[in-house]
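Novice: Just to be clear, the model below is a prediction. Sequence and coordinates:
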Amino acid sequence: MCLTKCLKNVYTWNAIVSGCVKGGNLEDAQNLFVKMPERNSVSWNTMISALVRSGLDKKALSLYCRMNSEGFESTHFTFASVLSACGNLLFVEHGRCCHGLVIKVGIDCNKYVENAVVGMYAKCGCMGEAVRAFDRMSQPNEVSFTSMIGGLAQTDHVDEALRIGEGGEQRGSYENFEFPSYRYGQQVHGLAGKFGFEGDIHVGNSLIDMYAKHGNMKTAEMVFANLPEVNVCSWNVLIAGYGQEGQSDKALELLQRMQSHGFEPDEVTYVSMLGACVKSGDIETGREMFDRIESPIVSAWNAILSGYSQKGQHEEAVDFFRNMQFQNVRPDRTTLASILSSCAGMGILKIGKQVHAASTKEALHLDIFVASGLVDMYSKCGTLETATCIFERMPERDIVCWNSMIAGLASHSLSSEALALFKQMRGGGMVPTQFSYASILSSCSTLASLCHGRQIHAQVVKDGYTSDVFVGSALIDMYSKCGDVDRARLFFDGMHEKNVVSWNEMIHGYAQNGCGDKAVEIFEDMIRLGEKPDGITFIAVLTACSHSGLVDVGMKILDSMEQEHMVQPSAEHYTCVLDLLGRAGHFRQAEVLIGKMPCKDDPILWEVLLSGCRLHNNVNLGRRAAEQLFRLDPHNPAPYLLLANMYSSLGRWDDSSAIRTLMCDKGVIKNPGYSLIENQSEGCSG
């Protein structure tokens, strides 16, 4: 049955048309719009605004005329789109007629319409009418200020541009005001100098802010230095600029200069300072600045909270959030998203549930930003069912939500479900990011599905992510785990930029596929090219040595870790080397190594050694290894089975039976096993 026969009512039609528009499929949206058996104002508004956003302004106006002729009532959304189209086309007379209709139907005070009216007149160069419309606005915002400054700067109305800029500060929109572009800001700066307004404190502050926001701190400092007088706001915008650049030392130096000149820092100063400290990673100094604020606003709390979360100081983040609640400061979406990130990082479900309850209390649990955090938190805390429930109930989803859900499924080895969800996401018009591709390639790796992996690779190429190091590393991993290590190497060699993760994946890929010599060769290339190996690098190359029997090479690499690369060997590294020695039957070296290891009580080390003993039927050392495991990991069936099988292979049936009896007496149960293979006969669909 075709799609059009399945859609039951106008609301369903509207939802599908809107989905096509959001996904960038304008042609499909237009075709569906034409086929709609009935339409309402929402239907028309969706198509008109989509055409305007796509630059098809004439088509939008034509559709608007059809809407009127068919008797549909225009809403503020309609007028906002139509006025924008008139401005883009410079159809000022059409725009004036539309403005008249707006006044007639009584929605001229709607903020979207007000902004559209100002923007239309400004684009058409009718600055007198733009200024009058702007002056009638009850609450101008950054959109209206941006339109006005842009239009005035382009038409050389410097006096009005400066008045608007000053008005932005006086009317409370200064914080959000910014010039429509850096170039326009420079034009206003030139005009201010030409007409002698450069020394005006309000103009100067606006210019400092503009240069600072674009990272040009040298010019911002110059404007500041040339002002005949400055105020606290002047210092604040300069401090905030250095904060944005993450230069906390310069921001701190400015704070000291500010105080030495007799200016008393206010709350904005300290908020800017703590933002600078957090961005540069100096959370401790940021916390000092926070403690100086008498009554911190929620953005100040958020800055410290996000700083703790980003640095992985999750316990401090939780304590800070609890203190925030104790002080009766209401959290906003940023607060909740930050603390949820820390809950996910800690993997503590109890605290995550408390934050969920707080978000519900504040009616923010369905906010797209917060809901994404909840999905991520529940996924990482092992409660995938709740994560799925939240995801499915979200009224709208952005790419972050989809990524969180796909990553959650992938991390729980629900790879087929992750692939299905990825396909659903793409079918809805959502464009994947590098994080989407990394997660879904991980699922292909888990399934060892080369068919799906190649399809995803083709989409990566189409979406332009082949040069992304994150995605590239995931592709190397996918091809390696699917057994196509030559394709993995081909992609690796073609990467324009590599990082330690890329090198690690290629070394590990060779290790997985039994190509020890090539893994060591890549490792040596990595060292020669100056890339610093990390602990994971050594696990990969030592694993390769183990699987290929490269005993001397492996021992040499182990010795080089601390001596040449300043990497402390961990239990995992020793496990790899014990596996290497055990496979090769070098048990005397293995015993010497165990004697030197600082982590003798790690059961995995003894299990690996026992496996090597089983391979070579070294009963004496095998029994000692098994006895260590009986003590360290009493419920693990592996040592009982390995030792029993070793005895059986040597014909020592009584000893084998005794071990199995001991296993039963202690209530140790063998875990059932299973295998997973891709059904090649079924193929795979896009």
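Specialist: Structure's in. What do you need? Numbering: from 1, shown residues only.
Novice: Going by C-alpha atoms from here, please, whenever you check contacts or count neighbours.
Specialist: Fine.
Novice: in the stretch 301-450 of the chain, which spans are helices?
Specialist: Remark: helices assigned in the stretch 301-450 of the chain by DSSP state H, counting those that start in this stretch are 314-326, 333-346, 349-361, 368-380, 384-393, 399-411, 415-427, 434-447, 450-463.
Novice: Would you tell me which one of those is buried the most?
Specialist: helix 368-380 (a mean of 26; mean count of other C-alpha atoms under 10 Å).
Novice: For that one, name the packing helices and strands.
Specialist: Applying 3 or more C-alpha pairs under 8 Å, 6 or more residues apart in numbering; DSSP states H and E, one finds that helix 368-380 contacts helix 333-346, helix 349-361, helix 384-393, helix 399-411.
Novice: could those helices go into a markdown table alongside distance to L578?
Specialist: Formatted as a markdown table, those follow (distance: least, C-alpha to C-alpha, whole Å):
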| stretch | distance to L578 |
| --- | --- |
| helix 333-346 | 32 |
| helix 349-361 | 37 |
| helix 384-393 | 37 |
| helix 399-411 | 29 |
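Novice: K59: which of those helices is closest?
Specialist: Closest of the helices and strands packed on helix 368-380 to K59 is helix 399-411, at 29.8 Å (criterion: C-alpha to C-alpha).
Novice: what's that closest one packed up against?
Specialist: Taking 3+ C-alpha pairs under 8 Å, 6+ apart as the contact cut, helix 399-411 packs with helix 368-380, helix 384-393, helix 415-427, helix 434-447.
Novice: who wins for proximity to Q327 among those helices?
Specialist: helix 368-380 (21.7 Å).
Novice: coming back round to it: make TSV from the helices of the stretch 301-450 of the chain and add distance to G151 to it.
Specialist: Below are those laid out as TSV (distance: least, C-alpha to C-alpha, whole Å):
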stretch	distance to G151
helix 314-326	44
helix 333-346	34
helix 349-361	42
helix 368-380	34
helix 384-393	43
helix 399-411	35
helix 415-427	40
helix 434-447	38
helix 450-463	36
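Novice: second one coming, line it up with the first:
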Amino acid sequence: MLVSLIFKRTYRPNVNTIQWNKTIQNHQSNGNYQQALKLFQLGIEKNTFQPNSVTYLTILDICKELKSLPTVRKIHHLIDESKNLNNDDIQNNPRIRSLLMDVYIKCQDIDSAYKIFQSMNERNLIDYCAIMTGFNHQKQYEKTFELSKQIPASIKYSSPVLCTLILQACIELNKYDDGYKIHQYGKKFLPNNKIFMNELLNFYLKFHQEKQALDIFDKYQNQQTIIDYSLLMKYYNRQYQPDKTIELCYRLKNHSHIQIDHIIYVLVLQAIANGCCLHTSEQIYNQIKKSQTHMDINNALINMYGKLGNLDQAEKIFNSMSKHNIVSYNILLNLYGLYYQSDKALKTYHQMCQHGHQPDDKTYVLLLHTLSQTPNKINDVKRIFSTIEEHKRGPMVTAAMIAALIRAQLFDEVNDLLKKLPKENILFYAMKANSNETNEKFHYPISITNEQLALYDLLMSNIYTYAGLHDRLTNVDEILYENKILKDRLSYSWFERSNGKIEYFKSEQLQLKTCEHTEKLALINALDEQKNSSSPILIGKNHRTCTECHDYFKKVSLSSSQKKVYLRDSTRFHIFSNGTCSCEISS
């Protein structure tokens, strides 16, 4: 309607324009955006005033706040049609074009924004920053990277914001050399620009250049922020280096100008859980009790206590929370899987649904895994899987269902599901690589997530348990071990010494054909180090434990009846006491 009205008009100076602009701006300054927009529309309809560049700049600012795409498009048409009125003040105003592009970006219409950008005769730093921000928010990093090649060097390296945006694209596109070049030209922005410094840390950590990241972190100690610490701690948690995360937390305590927030506490609690740090857990918990409670912290505490062998305390924290989210339930389901508590897992799932929480892929994976550990729960497994719409069954959920059916020896149903499993899924290759029909080796994704490793462990464990081949390493194992990082992830064991230091035991074998028994080495050293202590011993391992090591732990628990011995491997939590294991009781 606005467009059709303006077609009938011819441009003429209007003394009312100044007054109308002031009135619209007054509404804007008071936050009455809808009133300002209605006034603008009324003026157009009644032919009361002729909008000028000030009018459109004000209205576009209002559209940024309202984020109404239909309104923006109407205003855009009015601006474009102003050329028919010979109004160069509007049509050739670069500020209007830039602001219009920015409004489209705010409305997440990046295509319209880019068309305006391409139509500009001249582009300034703000224009480049705006369009690249839009591309990055829409995860169109290729466009940011390609556009960066067209920017004159005088503009490209003149702004820390622009350098940060290009660096983000280099991270996502694995362009290390280009990102390194941005660092060299952007050194002049350090340490004053904190956002650029944060992104540089993120860049080097993404490419596993820990030394370069630490050089930046340590060089500018007085300018460090909470974000710098969180980036490093996240990196160390992903790299299975919980001791370094804990060390950073203690170091952060000595920073008087940095306040520890809930994100830092969550990261350090995750590290304590992963590192099996029984001694450190109480020290950190005493600090947390003095701070304000937060749902994320409570969730991390549930995870920590459960993975340290104190499931009762984990449940106590869960039950004390006034509110839960999907993460709370998934953490508890994961713990019930580790402890083989299928009845509690099923009860928690029903409770979650009753409270209106929608299960996600992780919920179903954890639930199917936990229930499948109890033979008489296979019908519950199939019932729950059937409630998931077929198009919503991701590969991880389907793989968990396959593992459950293998455990129940329902191989015909396995074959039916295998036909639907995407070939790029690692678990599909795991099954194919170990079948009798082929000896072919397959290509695997470069990046394998922890969940994929855990599910692969589960699937292979079920296959070999059924076949009676408990200690055999699969063809897939051998392929994974060719990657040094993955070999370390799968092979080492560890425990926390009484001084809070984590001691690791890694396999030195180049080719692994049987279990490397690192958990046995860890237990021998833990017993010697804590021989005068009554504290429990907790050993962590990233792979399945073998029968030989499992029997050794049982013997130790029989001879050390006064000391609790725990083993947490990749699929479950073993509690040894008086020569028996909890997995034998609950199986």
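Specialist: That came through, no problem. Predicted, not measured: the structure shown is a model, and the values here were computed from it.
Novice: thinking again about what came up before, which of the helices and strands packed on helix 368-380 of structure 1 sits closest to Y510 of structure 1?
Specialist: Comparing these by their distance to Y510 of structure 1 (C-alpha to C-alpha), the top pick is helix 399-411, with 23.5 Å.
Novice: Give the aligned range of the closest one in structure 2.
Specialist: Taken onto structure 2 by TM-score structural alignment, helix 399-411 of structure 1 occupies residues 226-238 there.
Novice: mean shift between that stretch and structure 1?
Specialist: Mean deviation of stretch 226-238 of structure 2 from its aligned counterpart in structure 1 after superposition (mean C-alpha distance after the TM-score superposition for structure 1): 2.1 Å.
Novice: And for that stretch, what's in contact with it?
Specialist: Under the contact criterion C-alpha atoms under 8 Å, 6 or more residues apart in numbering, stretch 226-238 of structure 2 has outside partners 198, 201-202, 205, 217, 242, 244-245, 248, 252, 258-260, 263-264, 267-268, 270-271.
Novice: ok so, going back, adding distance to H356 of structure 1 as columns, could you present the helices and strands packed on helix 399-411 of structure 1 in a markdown table?
Specialist: Below are these laid out as a markdown table (distance: least, C-alpha to C-alpha, whole Å):
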| stretch | distance to H356 of structure 1 |
| --- | --- |
| helix 368-380 | 7 |
| helix 384-393 | 11 |
| helix 415-427 | 24 |
| helix 434-447 | 25 |
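Novice: Could you check how far the nearest residue to M324 of structure 1 once chain neighbours are set aside is from F320 of structure 1?
Specialist: Nearest residue to M324 of structure 1, sequence neighbours excluded (C-alpha to C-alpha, 6 or more residues apart in numbering): W301, at 7.4 Å. Using C-alpha to C-alpha, to the nearest Å, W301 of structure 1 is found at 8 Å from F320 of structure 1.
Novice: my guess is S18 of structure 1 contacts T46, does it?
Specialist: Yes. Between S18 of structure 1 and T46 there is a contact under C-alpha atoms under 8 Å: 6.6 Å.
Novice: Can you find the partner of the residue nearest to M324 of structure 1 in structure 2?
Specialist: W301 of structure 1 maps onto Y128 in structure 2, by TM-score structural alignment.
Novice: of all the helices of the stretch 301-450 of structure 1, which lies closest to G243 of structure 1?
Specialist: helix 333-346 (19.0 Å).
Novice: post-alignment, that closest one versus structure 2, mean distance?
Specialist: Relative to structure 2, helix 333-346 of structure 1 is 2.8 Å off (mean C-alpha distance after the TM-score superposition for structure 1).
Novice: which helices and strands sit right next to that helix?
Specialist: When contacts are defined as 3+ C-alpha pairs under 8 Å, 6+ apart, helix 333-346 of structure 1 packs onto helix 298-310, helix 314-326, helix 349-361, helix 368-380.
Novice: Would you format those as a markdown table with distance to G667 of structure 1 included?
Specialist: Converted to a markdown table, these look like this (distance: least, C-alpha to C-alpha, whole Å):
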| stretch | distance to G667 of structure 1 |
| --- | --- |
| helix 298-310 | 43 |
| helix 314-326 | 38 |
| helix 349-361 | 31 |
| helix 368-380 | 32 |
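Novice: quick one on the thing from earlier: who's in contact with the residue nearest to M324 of structure 1?
Specialist: With C-alpha under 8 Å, 6+ apart, W301 of structure 1 has these contacts: F290, M324, T335.
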